[in-house]
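**Q** fold the following and give me the result.
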Amino acid sequence: MGDARQYFNLTSPFAFKRGGALVDAQVAYETWGELNAARDNAILILTGLSPSAHAASNAADTSAGWWEEMLGPGKHIDTNRWFVICVNTLGSCKGSTGAASIDPATGEAYRLAFPELTLEDAANAAYELVRGLGIERLACLLGNSMGGMTALAYLALHPGSARGHISISTAPQAQPFAIAIRSLQREAIRLDPNWNEGRYDDVRYPEAGMSIARKLGVITYRSAMEWVGRFARIRLDSEQREDDPFGAEFQIESYLAGHARRFVRNFDPNSYLYLSRASDWFDIGEYGGGSALQALKTLALERALVIGVSTDILFPLSQQEEIAQGLEAGGAQVEFVALDSPQGHDAFLVDIARFGAAIAQFLARL
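**A** Just a heads-up that it's a prediction; the model follows:
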């Protein structure tokens, strides 16, 4: 298995919205398909908090990507027609510069010396990449979850930089419920004694804190309805249980533990803290005199597709409606799709049939 990951060097110093700057920073990205002669068939994908740029397999890396069934030759996002770019968010730990990267000034990891990251900084980094690839205007900017907020920041900072926009299960600003959950996730990490103000290593690592943060996330990414359907109150077999009187007793507990185990060492805790806080800080209303609706009117799009899921408790359908109304008020032709997928917020990763159909239809008209 090769590595399809490419790197783009950002302007140095790269200034941050809340102050501070990075020297010699980069973003990691992958591409699929070919940029046409007119350079007008590019789609940029901005991801949720934890994915890498590897959205799908390609010649250089044949391993399955996180959106494997959505993207590729002849698939819903057809790379025979489109040139697709997926960028790893600035501040992440999957190739782009983040808190786990080496600070050239000290020769050590930035840790908490990393500047205060906002989604606007991530948006500006992605915009630099697109311009660096020689693309004046995107055919379509696609963002899901946190990436959807980053996409709104991208369009607010660079109006007219995309003809079309696909907004998936996201928010014009963080709501109290989402902020509360992310606040608890960050607290779990920070209360782990091994976090040590961000100065952990592989031996003393905030395993417990990261595990609780991930479990909390997974609970909110799906719906109560799905948990009932999948696990009900099924108990573990006696040999699967721990001796601890308060140990895991139900299948749902074991499922969450498995999810956490796979995640804990695969994502840097400080990067998690930075991206989580950046999500809480985001408010498109800052670009509309405090009004999200006014800000959404200014994004200068021709067409938009807004998709939400009725069972999403983290980014509820009402927020998708708000985005759709705002974009429509700004003169864009907007399609609003409300899906009743049982999988909650994670549905865009799982219910490919329904999401894919809506996306393919929209792209066919673009």
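
**Q** when you work out contacts or count neighbours from here on, use the C-alpha atoms and nothing else.
**A** Noted.

**Q** let's verify residue 219: helix, strand, or coil?
**A** Under DSSP: H, G, I helix; E, B strand; the rest coil, the three-state class of residue 219 is helix.

**Q** against residue 261, how distant is it?
**A** Counting by CA to CA, to the nearest Å, the separation of residue 219 from residue 261 is 15 Å.

**Q** and the residue positioned nearest the centre of the chain, what does it touch?
**A** Ranked by distance to the mean C-alpha position of the chain (CA atoms, centre = their mean), the top residue is residue 48 at 1.1 Å. Neighbouring residues of residue 48 by CA atoms under 8 Å, 6 or more residues apart in numbering: 143-148.

**Q** let's go with 6 Å and repeat that
**A** Residue 48 sits next to 145-147 when contact means CA atoms under 6 Å, 6 or more residues apart in numbering.

**Q** please generate a structure for the following sequence too, so the two can be compared:
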Amino acid sequence: MNDARRYHKLPSPFAMKRGGELHGAQVAFETWGKLSAAADNAVLILTGLSPSAHAASNDQDPSPGWWEAMIGPGKAIDTNRWFVICVNSLGSDKGSTCPASIDPATGSAYRLSFPELSLEDVANAAHAAVSGLGIEKLACLIGCSMGGMSALAYMLLHPGSVRAHISVDTAPQAQPFAIAIRSLQREAIRLDPNWNEGLYTDERYPDTGMAIARKLGVITYRSAMEWNGRFARIRLNAEERDDDPFGLEFEVESYLEGHARRFVHTFDPNSYLYLSRASDWFDMAEYGNGNVQDGLKRIRIEQAMVIGVSTDILFPLEQQEQIAQGLETAGARVEFVALDSPQGHDAFLVDIENYSRAMGGFLAQL
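**A** Here you go, the predicted model:
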């Protein structure tokens, strides 16, 4: 068990946007730094689909976090100044209540009886955790990828709860390309015979489906420029290949295989399905009579930084521009940062130098 992980019990029942409710639910979170006496220095981070709340190392858990280079004393998100909170999404199996959790009504895992999950539910659960820490207003809300969509929901559903916002490689609604990819990922999992309508076990786990889902994801997280630069058409050495007539032949295939192997069995397949579909469903246009800009205009914050990458095919730059325009129209002072990182959607995890400069600069002047 991770000693740094803490838990916030959600109100019971916890009502879900699309119907249904959870009883005895919780979200996991971790914190860094100290909360000021006035509770006015809190920074909340909402994550992408698969990360846990362990965004950085701390005294209780010295293992490196998924955003280790960004969070800490003297880093872009400076824990000497900020009290940093990272909440694990409701529906994720990294400590929060999810389809793999026990349903108190039955004593068995929810599996597919888990209520339909939306990113609005993720936002409401995160807000409950923040309120539970005695924080009425965040100094800054940072949302990355799927977490950026959850952050938009958070600000819209809880007006007055956020002063400033950093939007990182996200979208105000899922575009057809992103929906298509996620749909294929879910199909790969559901077509694996071991998925068994969600009734898999550790011994009979949908390895193949999860591996294909992960490979599809990794392909879209990086850009064609990055693939060309890293792998070109380099072939594996004879001893690295297997005897399968259609087996791995190119280095890029081996790279994807390694990524998939590391991911399989580290994430609950049903949780993956629920969070993936929640990302497809999210749409700020719902709050603006069918218009994304009108939905964004309902968010009231003082200032924002919106960061995007020109090589991101999953959350393209024009979607970051949409967010920036919407928040600006609503009255926020908005800084728009378009980066040219070759890493595509994953740039915020890899191009630390450019993201640090942008985000550190923004946070320093708050």
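
**Q** overlay them and tell me the TM-score.
**A** For this chain pair, the superposition-based TM-score is 0.99 by TM-score structural alignment, normalised by the length of structure 1; 366 aligned residues with a CA RMSD of 0.7 Å.

**Q** residue 289 of structure 2: neighbouring residues, count only.
**A** Residue 289 of structure 2 has 11 neighbours, counted by other CA atoms under 10 Å.

**Q** excluding chain neighbours, what is closest to it?
**A** Excluding its sequence neighbours, the residue lying closest to residue 289 of structure 2 (CA to CA, 6 or more residues apart in numbering) is residue 295, at 7.6 Å.

**Q** so the one you found: helix, strand or coil?
**A** At residue 295 of structure 2 the chain is in helix, as set by three-state DSSP.

**Q** quick one: it from residue 175 of structure 2, how far?
**A** Separation of residue 295 of structure 2 from residue 175 of structure 2 (CA to CA) stands at 16 Å.

**Q** and the two? which has more neighbours close in?
**A** residue 295 (22 against 15).

**Q** for the aligned partner of the more buried one in structure 1, give me its contacts.
**A** Residue pairing (TM-score structural alignment): residue 295 of structure 2 is matched to residue 295 of structure 1. Counting by CA under 6 Å, 6+ apart, residue 295 of structure 1 makes contact with 285, 287-288.

**Q** now, these that are in strands?
**A** Within these, no residue falls in strands by DSSP state E.

**Q** out of those, who's nearest residue 29 of structure 1?
**A** Sorting these by distance to residue 29 of structure 1 puts residue 287 at the head of the list, at 27.8 Å, by CA to CA.

**Q** apart from its chain neighbours, what residue comes closest to that closest one?
**A** Using CA to CA, 6+ apart and skipping the chain neighbours, the partner closest in space to residue 287 of structure 1 is residue 295 (5.0 Å).

**Q** and for residue 18 of structure 2?
**A** That would be residue 116: by CA to CA, 6+ apart, it lies 6.2 Å from residue 18 of structure 2.

**Q** need the strands for structure 2, in chain order.
**A** With DSSP E as the definition, structure 2 shows strands at residue ranges 6-9, 14-15, 21-22, 26-32, 42-46, 71-72, 77-78, 83-87, 138-144, 162-168, 303-309, 333-339.

**Q** which one, of those strands, ends up nearest to residue 210 of structure 2?
**A** For the strands of structure 2, the distance to residue 210 of structure 2 is smallest for strand 138-144, at 22.5 Å, taking CA to CA.

**Q** centre of the chain to the closest one, how far?
**A** A distance of 13 Å separates the centroid of the chain from that of strand 138-144 of structure 2, by CA atoms, centre = their mean, to the nearest Å.

**Q** again with stretch 174-193 of structure 1
**A** Averaged C-alpha coordinates place stretch 174-193 of structure 1 at 17 Å from its chain's average position (CA atoms, centre = their mean).

**Q** ok, stretch 327-341 of structure 1 next?
**A** Put simply, stretch 327-341 of structure 1 sits 20 Å off its chain's centre (CA atoms, centre = their mean).

**Q** equivalent range in structure 2 for that stretch?
**A** The alignment of stretch 327-341 of structure 1 onto structure 2 (TM-score structural alignment) covers residues 327-341.
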